[in-house]
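> Prediction below, plus the sequence it came from.
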Amino acid sequence: MTAPLAGLTVVELGASVAAPAAGQILADLGAEVVKVEKAEGDDARKWGPPFVDGASATFHALNRNKRSVVCDLRDEKQKSALIRFVVEKADVVLQNLRPGQVDALGIGAEELTRKKPSLVYCNMGAFGRSGPLAERPGYDPLMQAFGGVMSVVGEEGRPPVRVGPSIIDVGTALWAVIGILSKLYQRQGGVVDVSLFETAAGWMNMYAAQYLASGELPRKNGSGQAAIVPYRAYRTTDGDLVVAAGNDSLFRKLCGVLGHPQWAGDPRFRTNPDRVAHAEILYSLIEEQMRKRSSADWTRLLDAAGVPCAPVQDVAQMLHHEQMKALGLLQAVHGLSIPLIGLPLSLDGRRPAAGRAAPALGAHTQDIL
């Protein structure tokens, strides 16, 4: 099967997570992605331990299927060679360098799209292309803080916590890919602008709507959800189990499984708004029952009743689960000692192959520049 983006050439002027993640998505879908690095390499190469095959595990997770060139962007000869490659070969440029840096170097969107009008140029900024903070740098945890994400994550009364996965960086990568593919579908060049802050604000869409409708600031709810009850994790005899009784029918079934069908008819719990208003009381009743059995026992009973649930797994449990194996998500990577999680999508029933390991620093400089 021909990869959907075969024949597309992408130049990635990126480091850390956001731009490399976007480049890897395009590469996994068949594009030739040329990663431009400084002489010391992408900082993420050193983000460890753990290290594997000469670079950090994190770097390998974000840079497979690419080619690496070393280019000193302040050296006119090297920069000219890169610009020539973009004009002659590239379809897409994506960059997440410090705000204003590409323009100062003469390799920004305005300059390169003038030289090549068909080029799709994607800026991956921190705070966005305009506004009082447009020139400030940013990173995933800063945007989880500034974008309000940390205000709703964790438990009430406890210090702020960060969502573990880099959801702002990776979310921005996804928006970048969507924007790039949209411009390619239009069959015209142009500029795509995405930013970490806009992504963070986008993740807060439902919370923002709730605040604008009620005037009440969203609170931290641990594993739960403010507007749906019961909908959270419970401690069992041997772990934690998330149960999602997201409507009245599921709540009635849950009450039956717990051995208290009368709760469904209690005026305090009859509808979801009733349950939200009396969440503390209801959760204490459910918690008392959940502590009496193991996660496996509750899963068996809840599955039989049709109530959605899932155990809280660690990384090892997730990777070794039969569902993971059935989907073929964990893929061997040519030239890498460990497998990696592949693209979370399939096309016509087939997942794009993980392909080649991340390139050694500057491995393709002579071939390309």
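Received the coordinates, thanks.
> For the rest of this, base every contact and every neighbour count on C-alpha atoms.
Fine.
> Run through the helices of the stretch 151-300 of the chain in chain order.
Per DSSP state H, counting those that start in this stretch, the stretch 151-300 of the chain carries helices over the ranges 167-186, 196-203, 205-214, 248-257, 272-277, 279-290, 295-305.
> Out of these, which is the most enclosed?
Using mean count of other Cα atoms under 10 Å, the stretch among the helices of the stretch 151-300 of the chain with the greatest mean number of neighbours is helix 196-203 (a mean of 22).
> so how far is it from its chain's centroid?
12 Å (Cα atoms, centre = their mean, to the nearest Å).
> Report the inter-axis angle for it versus helix 167-186.
100 degrees (axes from the mean of the first three to the mean of the last three Cα atoms, to 10 degrees).
> Need the residues that contact helix 196-203.
124-128, 138-140, 143-144, 146-149, 168-169, 171-172, 175 (Cα atoms under 8 Å, 6 or more residues apart in numbering).
> structure B:
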Amino acid sequence: MLPLEGLKVLDLTRLIPGGYATLILADLGAEVLKIEDMELGDYSRWIEPTIGGNGVYFHALNRNKKSMKLNLKTEEGKEIFKELVEKGYDTIVEGFRPGVMDRLGIGYNALRNINPKVIYCAISGFGQDGPKKHKALHDLNCLGVTGVLSITGEASPAIPGIQIADTSSALFSVISILTAYVARGKTNQGQFIDVSMTDGLISLLSIHLIKYIVDSTMPVGGKMDFNGKFPCYRVYETKDERYMTLAALEKKFWENFCIAIGRRDLIDKQYDDSMKTGKELENIFKSKTRIEWEEISENIDSCLEPVLNFKEVTKHPHLKSRNLFFDIDNQNLKVPQVRFPFLMSDVNNTPRNPAPLWGEHTDEILISIGYDEKEIESLKKRGVIG
């Protein structure tokens, strides 16, 4: 038995924030039902390349879920949604702008009147209140307005390689949903959860923002304690134009590194932010290839690791030994997947069901809550379901 078996989730989201959150819940045993519109559905389905009718982005975020096509613009569609909530799908995850679900008549207050146990998680860019609550924004905008981009890159702001606001808001959503789930076990009541992507980034920035509030020193990309100021914590180019990461913050790690390269004279330069010392380290790293530096790394305890590309990552023996990569069978095709990001001693066999086709489970779900085939066919003809 998986730990979240019995938890039933209605997922009205698209793309990363809600998709990644409900993926983790589904991997741990929750029944996640995607409620998709009739026109496009979750549009990550259609982003190339595709495997078996779904885009690879969609496959990455939607294994172990079900899909229902439901027209929430119709009164009958709204009634079906309410019926799902009444009959046990009592955890809602949505990513609309504040007020959209209320205008449809299926917001938190309306659903709570139907089922007091409803846990309702609303993910948005700026949160449910404040002067900018209705503004549209994506991950990059969040990175901009929270100051993350102002300290990322050197000559100009650099776009990070992953969607930090999207993925962190997904994880905060999981934490808050499970917290509400535990609380519900004590109170028998659900609650509303307001997950703001910008709030999440401000939280992640707390050590930097609090330092600024205290000393009024404006941080600059490439010149902060943990993004390039000190020679012991930098990315260095190698002789073959590859890169190594050195993160020898502790004295013992820096000493081990200096001794290994035969430069004991640098031991006292760990936190010397002068251009001279920085240039000296750059020249040292450019004297060897990345492979040579990796060989040195294997023989010392010094927080020295290479910058790998995706081909190297997917073939890395340690990462493979952790079973991070696996395949799901889908219509006689192999769909590559990445497992959920932690291991638990009593969770051994997580489900491996392929991402659903658009509306694949509509009939199944309606039958489970009491509709017969004639009623279902009638709903389809009237454009209520698909």
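Good, I have the coordinates. Because the structure is a prediction, the values reported are computed rather than measured.
> so what's the aligned partner of residue 111 of the first structure in the second structure closest to, chain neighbours aside?
In the second structure, the residue paired with residue 111 of the first structure is residue 110, using TM-score structural alignment. Nearest non-adjacent residue to residue 110 of the second structure, counting by Cα to Cα, 6 or more residues apart in numbering: residue 102, 7.9 Å away.
> so that neighbour touches residue 111, yeah?
No. If you go by Cα atoms under 8 Å, residue 102 of the second structure and residue 111 don't touch, sitting 9.9 Å apart.
> More neighbours: which of the two?
residue 111 (23 against 13; other Cα atoms under 10 Å).
> Please give me every residue in contact with that one.
Taking Cα under 8 Å, 6+ apart as the test, what residue 111 of the second structure contacts is 82, 85, 118.
> got a winner among those for most neighbours?
residue 118 leads the contacts of residue 111 of the second structure on contacts (other Cα under 10 Å) with 27 neighbours.
> just the strands in the stretch 51-200 of the first structure please.
Using DSSP state E, counting those that start in this stretch, the strands found in the stretch 51-200 of the first structure span residues 51-52, 55-56, 66-70, 92-95, 120-125, 190-195.
> Same list (those) but as CSV, adding mean neighbour count.
Output for those, formatted as CSV (neighbours: other Cα atoms under 10 Å):
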stretch, mean neighbour count
strand 51-52, 15
strand 55-56, 19
strand 66-70, 24
strand 92-95, 26
strand 120-125, 26
strand 190-195, 20
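> Format those strands as a markdown table; extra columns: distance to residue 254 of the first structure.
Converted to a markdown table, those look like this (distance: least, Cα to Cα, whole Å):
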| stretch | distance to residue 254 of the first structure |
| --- | --- |
| strand 51-52 | 46 |
| strand 55-56 | 45 |
| strand 66-70 | 49 |
| strand 92-95 | 49 |
| strand 120-125 | 45 |
| strand 190-195 | 42 |
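> Quick one, which of those gets closest to residue 45 of the first structure.
strand 55-56 (5.0 Å; Cα to Cα).
> who's in contact with the alignment partner in the first structure of residue 328 of the second structure?
Alignment note (TM-score structural alignment): residue 328 of the second structure maps to residue 333 of the first structure. By Cα under 8 Å, 6+ apart, residue 333 of the first structure lies in contact with 339-340, 354-357.
> rerun at 6 Å
Counting by Cα atoms under 6 Å, 6 or more residues apart in numbering, residue 333 of the first structure touches 339, 354-357.
> what do we get in the first structure for residue 175 of the second structure?
Using TM-score structural alignment, residue 175 of the second structure lines up with residue 178 in the first structure.
> ignore the last one, residue 243 of the second structure
By TM-score structural alignment, residue 243 of the second structure lines up with residue 240.
> what about that match, how many residues close to it?
Neighbours of residue 240 of the first structure (other Cα under 10 Å): 19.
> residues in contact with it?
234, 312.
> could you redo the last one with a cut-off of 10 Å?
232-234, 290-291, 294-295, 310-313 (Cα atoms under 10 Å, 6 or more residues apart in numbering).
> do the same with residue 356 of the first structure
Contacts for residue 356 of the first structure (Cα under 10 Å, 6+ apart) come out as 28, 63-67, 332-336.
> would you turn those residues into CSV with distance to residue 305 of the first structure?
Output for those, formatted as CSV (distance: Cα to Cα, whole Å):
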residue, distance to residue 305 of the first structure
28, 40
63, 44
64, 43
65, 45
66, 48
67, 52
332, 38
333, 41
334, 45
335, 47
336, 44
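> What sits closest to the spatially most central residue of the second structure if chain neighbours are left out?
Centroid-nearest residue in the second structure, with Cα atoms, centre = their mean: residue 167, separated by 2.5 Å. The shortest distance from residue 167 of the second structure to any non-neighbouring residue, by Cα to Cα, 6+ apart, is to residue 17 (5.8 Å).
> Quick one: average offset of the host helix or strand of the one you found versus the first structure, please.
Here residue 17 of the second structure sits within helix 15-27, counting by DSSP states H and E. Once fitted to the first structure, helix 15-27 of the second structure is off its aligned match by 1.0 Å on average (mean Cα distance after the TM-score superposition for the first structure).
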